[in-house]
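In: Got a predicted model here, sequence first, then my questions.
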Amino acid sequence: MRVEDFYFDLPAELIAQHPLEDRSSSRLLVLSKSTGTIEHKHFYDLPEYLRAGDVLVLNDTRVMPARLLGLREETEGKIEFLLLNRKNIDTYECLAKPGKRARVGARFTFGEGILQAEVVEVLENGNRIVKFFHEGVFEEILDRLGEMPLPPYIKEKLEDKERYQTVYSREQGSAAAPTAGLHFTKELLTKLQAMGVEIAYLTLHVGLGTFRPVKVTSVEEHDMHSEYYTLDQANAEIINRAKAEGRRIISVGTTSTRTLETIAEEDGRVKEQSGYTKIFIYPGYRFKCIDGLITNFHLPESTLIMLVSALAGKENVMDAYETAVREKYRFFSFGDSMFINE
């Protein structure tokens, strides 16, 4: 299977640069995976397509304001650290720019000395292991000094950091948002629960690998990035009861999908589990757990459009994307949404 089979032409003006004032007013393209038919709605119309007993699975990860801008102590040369993975309480794996300033032993300062850092190791992939020095709670300092690490295709500055968080985010650790969930409001979730829709939560900390382009020619040759996930017993039981009773599991986002399909047994049942997943889902994959998917519109030739194609069929998905371009849907993180239905 060739990567170029997942290409579509996307005008730059359709890449959303800012979130809508009302999260749930984004457009919603409803795609039937069985027939390929398309309906044009808004996200607040989602209750029309869900029914009592459905389980929505949400990723409750929270994005760290993980971009730190500072100065090298000796030279006052500018440095940018992007926090990727926490190694222990004060030590992170970071992406450093420019890397030549971030040699082992180099020290940096942020926020006029509120936070200091020292590079303790350079990894084979060029990332740095950085130890931070501070007084007080690191997360509170990061909230004060850090900026949201927005995707490279968003050029405008985000005025409100919370607009790059879901309304149900709580487990800090992501370098990027699980963007399918950005359309939900607390009011919409309350309405769905009043209908009898159940909510289950899991956590997958989204890494920057989600934006990494596929550089091989053949899909099967791609090496998928690794991301940390966890699902607790209470939420596993919600999902398993629904599976046993023949009720639908609707995954909110590709991150929730990857987690569920990593954990699920052949019969679709899941169990309490934590770990790292490198699962790569593309056409030909047989889904074990999910029945439907709420997702944003993804980059051409990305692993995410391949996952969506595995669920709804490549021809259906590519037709839906061509329709979305023609109808001027907004694309990517702050863009519109798609619901892959029965």
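Out: Here it is on my side, so go on.

In: okay, CA-based contacts and neighbour counts for the rest of this
Out: Will do.

In: quick one: contacts for the residue in the chain sticking out farthest from the centre?
Out: The centre of the chain is farthest from one residue, residue 74, which by C-alpha atoms, centre = their mean lies 37.7 Å away. By C-alpha atoms under 8 Å, 6 or more residues apart in numbering, residue 74 lies in contact with residue 107.

In: what's the answer for residue 158, then?
Out: Counting by C-alpha under 8 Å, 6+ apart, residue 158 makes contact with 18, 148.

In: Would you mind measuring from it to residue 25?
Out: Distance of residue 158 to residue 25, given as C-alpha to C-alpha, to the nearest Å: 19 Å.

In: another one to put next to it:
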Amino acid sequence: MKKHTTKREKRLAPISIDTKTELIDHTRPQGDVRRQQLRSTKRTSPHQTRTTRSKKLDNKRTYQHKDKNSRTNNKGIKVWGGKAGKPKVTKQEPHHSSEKNNYDYDEEKDDNISKYILINFKTSWFNVQIPNQLIPNQPRIDKNPTRLMVLNRRNRTIQHQYIKDLKSYFVPGDTIVLNNTKMYPSILYGKKEKNGSDIQVYLLREINPNEKSWEVLVQPARKIRIGNRLFFLDENNDKLIAVVHDNTISKGRIIKFHCDLPYNCFKQKLTNLCKIQGKRQDVLSTTFKKPFIDYSNMQTSYAKTEGSTSPHFPGLHLSKYILKQLEFYGINISYVTLHLGHETYEQIMVEDIQKHKMKEEYFQITHQACRVINSSLKSQQKVCAIGTSTLRALESSVSPSNTLIPNNKWTNKFIYPYYNFKIANALLTHFHPPQSTLMPLLAAFLGYDFLKYAYEMAIQKKYKFYQFGDAMLII
């Protein structure tokens, strides 16, 4: 008689080939586990083959075999065979790849890993508290020589010298690049034709010679509007009339002079009027709270090309005697031109320095200057820019092969950290105001941490700051 078997006995009976029960593939998950894996291995592109999908599926299997007739799923529950009770779960060992890592860690880079991380610099990071007694308000009138702080970028060292010791940091074959721009008298004092109130006009740049139109700053600005007629008196009480034509985005005005004289005669008359009134600016400027100051008498010893409305302050440190001494020592002297505007030393008004926009300035570089400078670059010698304006002119005219090319155009190049300098490898300048457009340039050329330390040392050693102060040489 055939023995009756219960369902439990059938379920616990070992599998054999003779049984008619459905064989289960133990190398493949079943049920919800299988569906979840299929969802996660959908094709990412139509060109992905099923072979690639099956390889991914094999790498994601998380179950383990305990013996021939039992196994556990990913939750640790037995789904076939074995004894009843709480199953024993074994931890899966981590997967170790047999492929070698292509990245070789360099322990030397770990000491200075911050230089490989790009940081978005903020304007507030360039704020330095400078004592008021270290900020002169007028040009140097004493006989004390100008002090010179020498910053070595390679050795991270600081030396305290004087400007007369400049030649000791150069060798024959090096090149010093000067900005030969020249200031023109740019301050006019006049009256409004409507009510006769006093006004002051700062000539920034000429827009159209044919229309005799200029971009200017006016004071008081809130009382001078479009359509107002302004007149200026010369020494013979002859009127020179101008009309306010438009406003500018930089809080300035566009004025047009009404004069029937030819252009050359008009330009000469305008220049003479500025010179005459400039001699009386101490008297004429008393009616204004913050009058514009005419620095046209502060010219460098090598000024040649007229077009700036602001002095080239770093060049004022170099007298004719120092330049002759450098030439006699075998150092090349080269000249470029960049006309400075009043925005050169302006303060950055946004927190993210990358969003600041520089005003355009005109520069010119000749073929002769390119030959001298490229010769020093080819022989790997120093090319020292005198002033940040000279540096910006050089970096605005670079060829794809990192050589200087002749040019004459407008530039609004704004240099901030992580900029790669191509031409100049040395810089002579002064201690600039905090949060000005020139502080990020110094940080890019010198390094932010070294710049911060240099300013702290300058305060400790009582250097004079800003345009009328002492100088720094970065080599």
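Out: Alright, I've got the coordinates. Computed from a predicted model, the values in this text were never measured in an experiment.

In: Need the TM-score between these chains.
Out: After superposition, the two chains reach a TM-score of 0.90 (TM-score structural alignment, normalised by the length of structure 1), with 335 aligned residues with a C-alpha RMSD of 2.5 Å.

In: For the longest strand along structure 2, which helices and strands make contact with it?
Out: When structure 2 is parsed with DSSP state E, its longest strand is strand 198-208. If you count contacts as 3 or more C-alpha pairs under 8 Å, 6 or more residues apart in numbering; DSSP states H and E, strand 198-208 of structure 2 packs onto strand 187-192, strand 213-219.

In: The shortest one maps to which residues in structure 1?
Out: Just to be clear, that refers to strand 187-192 of structure 2. Taken onto structure 1 by TM-score structural alignment, strand 187-192 of structure 2 occupies residues 67-72 there.

In: That stretch vs structure 2, average offset?
Out: Here the mean offset of stretch 67-72 of structure 1 against structure 2 after fitting is 1.6 Å, by mean C-alpha distance after the TM-score superposition for structure 1.

In: Buried residues in that stretch, which are they?
Out: 67, 68, 69, 70, 71, 72 (16 or more other C-alpha atoms under 10 Å).

In: now the last one, nearest residue through space, not along the chain?
Out: Yep, that's residue 72 of structure 1 we're talking about. residue 108 (4.3 Å; C-alpha to C-alpha, 6 or more residues apart in numbering).

In: Aligned to that neighbour, what sits in structure 2?
Out: With TM-score structural alignment defining the correspondence, residue 108 of structure 1 maps onto residue 231 in structure 2.

In: What's the match for residue 207 of structure 1 in structure 2?
Out: Mapped onto structure 2 by TM-score structural alignment, residue 207 of structure 1 lines up with residue 341.

In: So its match lies in a strand, does it not?
Out: No: secondary structure of residue 341 of structure 2, determined by DSSP: H, G, I helix; E, B strand; the rest coil: coil, with no strand assignment.

In: My read is that it contacts residue 204, right?
Out: Yes: with contact defined as C-alpha atoms under 8 Å, residue 341 of structure 2 counts as touching residue 204 (6.8 Å).

In: At which residues are the helices of the stretch 201-350 of structure 2 located?
Out: 263-279, 281-284, 320-328 (DSSP state H, counting those that start in this stretch).

In: which bit of structure 1 covers the last one?
Out: On structure 1, the counterpart of helix 320-328 of structure 2 by TM-score structural alignment is residues 186-194.

In: What of stretch 54-61 of structure 2?
Out: So stretch 54-61 of structure 2 sits over no part of structure 1, by TM-score structural alignment.

In: just stretch 415-433 of structure 2 next, same as before
Out: Stretch 415-433 of structure 2 maps onto residues 281-299 of structure 1, going by TM-score structural alignment.

In: Can you get me a residue count around the match of residue 108 of structure 1?
Out: 19 (other C-alpha atoms under 10 Å).
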